[in-house]
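# I would like to see how this sequence folds:
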Amino acid sequence: MREGSLDAPMRHPIDWQEDDFYDEAKLDEELRRVFDICHGCRRCFNLCDSFPRLFDLIDGSDTGELDSVDSKDFKPVVNACTLCDMCFMTKCPYVPPHEFNLDFPHLMLRYRAVENKKGDVATMAKQVRKTDRNGKLGCGFSGLANWATREDNRLTRTVMETVAGIDRRAALPKYAATPFTKQAAKSMPAVNADAPAHGRKAVLYATCFANYNNTDIADAMLALLAHNGVETEVVYPECCGMPQLEAGDIAKVADKAKSVARTLAPYVAEGYSVVALVPSCALMLKQEWPLILPGDTAVKTLSEASYDAAEYIMDIAGKEGLADGLAPIGGEVTVHISCHSRAQNMGQKATQLLRLIPETKVRPVERCSGHGGAWGVETDNFETALKVGKPVVKQVTKHVAKADGPAYVVSECPLAREHIVQGMTIAEADTTNIHTGMDSGIQAFQHPIQLLAHAYGLDAPTDRETSS
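All right, here's what the predicted structure looks like:
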């Protein structure tokens, strides 16, 4: 049997509407087929915690083979998967069209979909993943919400850990006083008609994070697009459904895909590109939705018109050229290339973008932060998330210590960025004999887009900052 393939990797549509997809005996048969191949390969041993758990499970069994492992012991392996897609994208030699036909992340998704259909997903876990409802409430009571979610608030964080399963130590995103869509409805920046890219049109799909949490990211992108001559509309029908995908609720994701695709269809028909501000959301629009709804024309058309934020800016830079006005920002930038950026197979667009800033040293770090979205803040996963992210934390810490001037640490995934910074803080607290440079401070910017806007002098207005 040959290993690997010269053909480009491909993914099959997800057969979530077929009865066999939820047949537990057939699921177990497929798990055993795939796990046995993984056991014989082991190239993914250092990607996440799923594979070490699987290999330890097999190695510790009576025969040292999969045949003596009980199927009920597979659950910790599934639970450790963050759906980062890195095994499929970067390591596995047996992905389709290879005859072994391995898609480990989508197999883990199938397991969770079976659990979800059986009602085995905790009610509170589902509530935490309702980002639009929680975002509206959080913005409506931002002062109270941000006070309650502070890591040093022992009273409320203990309650949240007990009731909702959110680890009391995990850094949680703050809520803005006003959602970005409401801010944008009151004021939009004037479009620069003299910019080389004038004539382009884009819809800014705000994403739940930029809409309800760090609105400065959306503000920066809106200002960048206007400065570069792009006519922009801000549209946010609802969340992309990544939190529901993590929990195996594929039907809910499909509903969201249909809703968002129908809302954005008229814009796409008029020649607008769709730009997502968070890589997980861009991945959903581009790749996951078409695999969930392969026959939906609106979803397919939207997929073809969608861009990641940094990808779209680099598309302008490569075709028309960016507007003049970029100035040095001083210091050095460490940019984390998130897993869901890499899964889009578009190259290091964030690194390329930041290198457009004059006289700025950019150090990319391309490895999983360990966060995994809602997964990484759960009590059962937080320690694992820190462990997986340790190599990134070590690299970023070294870069910050060497920085000549202000130290910038950004990621296309804002949640990953905050997880990395928190990991650095925890490492600093645990290390007394190594100076890491953390006391010099890290600039507050989360996203590469914010730094590019900063280099243009287009920083977000102070009245739009997140409420503390």
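# going forward, measure contacts and count neighbours with C-alpha atoms only.
Noted.
# which residues touch the residue sitting nearest the centre point of the chain?
Nearest to the mean C-alpha position of the chain, by Cα atoms, centre = their mean, lies Ser280 at 3.8 Å. Ser280 sits next to Met242, His340, Ser341, Cys413 when contact means Cα atoms under 8 Å, 6 or more residues apart in numbering.
# One more pass at 7 Å, please.
By Cα atoms under 7 Å, 6 or more residues apart in numbering, the residues touching Ser280 are His340.
# How far off centre is the one helix or strand it maps to?
For Ser280, the host element (DSSP states H and E) is helix 279-283. Put simply, helix 279-283 sits 6 Å off its chain's centre (Cα atoms, centre = their mean, to the nearest Å).
# For His198, see how far away the residue nearest to the centre of the chain is.
28 Å (Cα to Cα, to the nearest Å).
# can you check Phe104 too?
Phe104 sits 43 Å away from His198, going by Cα to Cα.
# Give me the more crowded residue out of these two.
More crowded of Phe104 and His198, by other Cα atoms under 10 Å: Phe104, with 22 against 19.
# so what's the more buried one closest to, chain neighbours aside?
Phe88 (6.9 Å; Cα to Cα, 6 or more residues apart in numbering).
# Tell me if I'm right that that neighbour and His106 touch.
No - in this structure Phe88 lies outside contact range of His106 using Cα atoms under 7 Å: 9.5 Å.
# structure for this one too, so we can compare:
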Amino acid sequence: MIVDSRDELAARLDACQKCNVCTAQCPVAKVNPNFIGPKGLGPDMERFRMGQFIQGETTLDDCSNCKTCEVTCPSGVKITDMILGARRAALKAPHKTTLGVKLRLRGYVLGRAEYLGKLGVIWPSMANQVLKIRLVRLALDKALDISKSGPLPAYGKPLEVTVGKGGRIRASASKQVVYFPGCYTRYNEADTGRILIKVLEHVGYKTLVPDFHCCGLPLEANGQFEKAHKNGLYNLELMRPYLEAGMPILTSCTSCGLTLKEDYPKLQTTSAQLVGAQSYDLFEFLWQLHEKGELPLDFQEVQASYGYHPPCHLKAQGIGTPALRILGLIPGVKIRNLDAGCCGLSGSYGFKAEKYDKAMKIGSALFEAVNVGAGRGDFQGMTTECGVCKVQIQHGTGIPTEHPVRILAKAYRIINS
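As a prediction, the model looks like this:
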């Protein structure tokens, strides 16, 4: 992806001279005493770095890219952009520390969530069984430093693509939307995508699902910046006719949504000028319909209670918690917003052997809040928009967790459970 120029970043540094709120709130800094924190790694180091790699700077990979620092920064400094820029510079520097074959291969594997998904769905039941074999997990740990204890998402029947390149648009595009499902929904939990499409049909919208590539965030997180850039350009070109027709681009994954809104507008293509303003989280879009009086309210009563986890990348979008507002309209539904911090998994961060214990410590406050609430009978299950947050919550607590669109689908009588 393309980030702000170094001069633009440097112009924001003075705002950080006396403030340390980002490090105080950073989930990694709370559990890792060797991590100097986002302020130290981003703005403080940037004064000396200014486009060159600092030899011996070893903590760049400790940042989980959760963006909590940017959410809490009172001056709007793009701290994670600085850290990602430093990672980029480190990979290009002639005196860079050479990663071993194991870590380079791991970065390639974990960054290619899309490719892993395409392999996993060829025979999902077999893939899931193989990944549960202890010897296989030990081999992955030994060969690639992929934690033998981490929760690997299961694969299932993939989400169907409904339009290819140059897909036709109806004369009136006002009741059509484009769905960007993301790798997790497309390959690991396609039922969420299918339910979303039925919900949108119920509220009067036809959903188009082009054959998108991965949004690029997992690639960036694992140092595959050039491939992430190519994916972004490919996806924007696929979106171009729909964006030019004024159609909304919807996401159900908060990380994909943040990438479309924040990173894609920085790419050098005409579509980039449109994508930020036309990208919406599903519930953000539905709430706007409700405010215009266009959301059907033919809900049946749903007698259920849930704890809600707001993902870090939802907070970074600055749209509040629209899922809570929508679910609050459904008779019988009780939702408790736990807001207990980062789950710790952070995409592929918690899958790495050396990061697994840190990831579990980061998520410990959330796990405790879930276990206490469920133990007291405050709620029976959990809900969250982020697929990997769901995986981590279930791993850390054993409490069943689902996407909030399933609750809405129950209220619309689209599904029973």
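# Neighbour count: Phe88 and His106 of structure 1, which is higher?
Phe88 (23 against 17).
# Report the contact partners of the aligned partner of that one in structure 2.
Applying TM-score structural alignment, one finds that Phe88 of structure 1 aligns to Glu70 in structure 2. Glu70 of structure 2 makes contact with Gly76, Val77, Lys78, Ile79 under the criterion Cα under 7 Å, 6+ apart.
# Please identify the residue in structure 1 that aligns with the third one.
By that I understand Lys78 of structure 2. Taking TM-score structural alignment for the superposition, Lys78 of structure 2 sits opposite Asp103 in structure 1.
# Report the contact partners of that match.
Contact analysis of Asp103 of structure 1 by Cα under 7 Å, 6+ apart lists Phe88, Val95.
# Number of residues surrounding Thr123 of structure 1?
The tally of other residues near Thr123 of structure 1 (other Cα under 10 Å) stands at 10.
# which one is the aligned residue in structure 2 for it nearest to, not counting chain neighbours?
Superposed on structure 2 with TM-score structural alignment, Thr123 of structure 1 falls opposite Leu105. Computed as Cα to Cα, 6+ apart, the closest residue to Leu105 of structure 2 that is not its neighbour in sequence is Leu144, at 7.0 Å.
# What about that neighbour, how many residues nearby?
Neighbours of Leu144 of structure 2 under the rule other Cα under 10 Å: 20.
# same check, this time on Lys72 of structure 1
Look at Lys72 of structure 1: counted by other Cα under 10 Å, it has 8 neighbours.
# again, but for Val101 of structure 2
By other Cα under 10 Å, 11 other residues sit near Val101 of structure 2.
# sorry, back to before: so how far is Thr162 of structure 2 from the match of Thr123 of structure 1?
Separation of Leu105 of structure 2 from Thr162 of structure 2 (Cα to Cα): 33 Å.
# Kindly report the same for Ala190 of structure 2.
14 Å.
# The two: which is more packed in?
Neighbours per residue (other Cα under 10 Å) separate Ala190 of structure 2 from Thr162, with Ala190 holding more: 20 against 11.
# Would you map the strands across the stretch 251-400 of structure 1?
With DSSP state E, counting those that start in this stretch, the ranges of strands along the stretch 251-400 of structure 1 come out as 273-276, 306-308, 332-336, 361-365.
# Which part of structure 2 matches the shortest one?
So that's strand 306-308 of structure 1. Under the criterion TM-score structural alignment, strand 306-308 of structure 1 matches residues 279-281.
# Then the last one?
Correspondence between strand 361-365 of structure 1 and structure 2 is established over residues 334-338, with TM-score structural alignment as the criterion.
# hey, where'd the helices end up in the stretch 201-350 of structure 2?
For the stretch 201-350 of structure 2, the helices defined by DSSP state H, counting those that start in this stretch cover 217-221, 225-244, 254-258, 272-278, 282-291, 312-315, 322-327.
# and the gap between Lys182 of structure 1 and Glu359 of structure 1?
Shown here: Lys182 of structure 1 relative to Glu359 of structure 1, a distance of 37 Å by Cα to Cα.
# next one: Tyr94 of structure 1
Tyr94 of structure 1 sits 43 Å away from Glu359 of structure 1, taking Cα to Cα as the criterion.
# cool, and Thr162 of structure 1?
Where Glu359 of structure 1 is concerned, Thr162 of structure 1 sits at a distance of 49 Å (Cα to Cα).
# same question, Gln344 of structure 1
Applying Cα to Cα, the value for Gln344 of structure 1 to Glu359 of structure 1 is 29 Å.
# Compare these two and say which is more crowded by neighbours.
Neighbour comparison, Gln344 of structure 1 and Glu359: the larger count goes to Gln344, with 19 against 13 (by other Cα under 10 Å).
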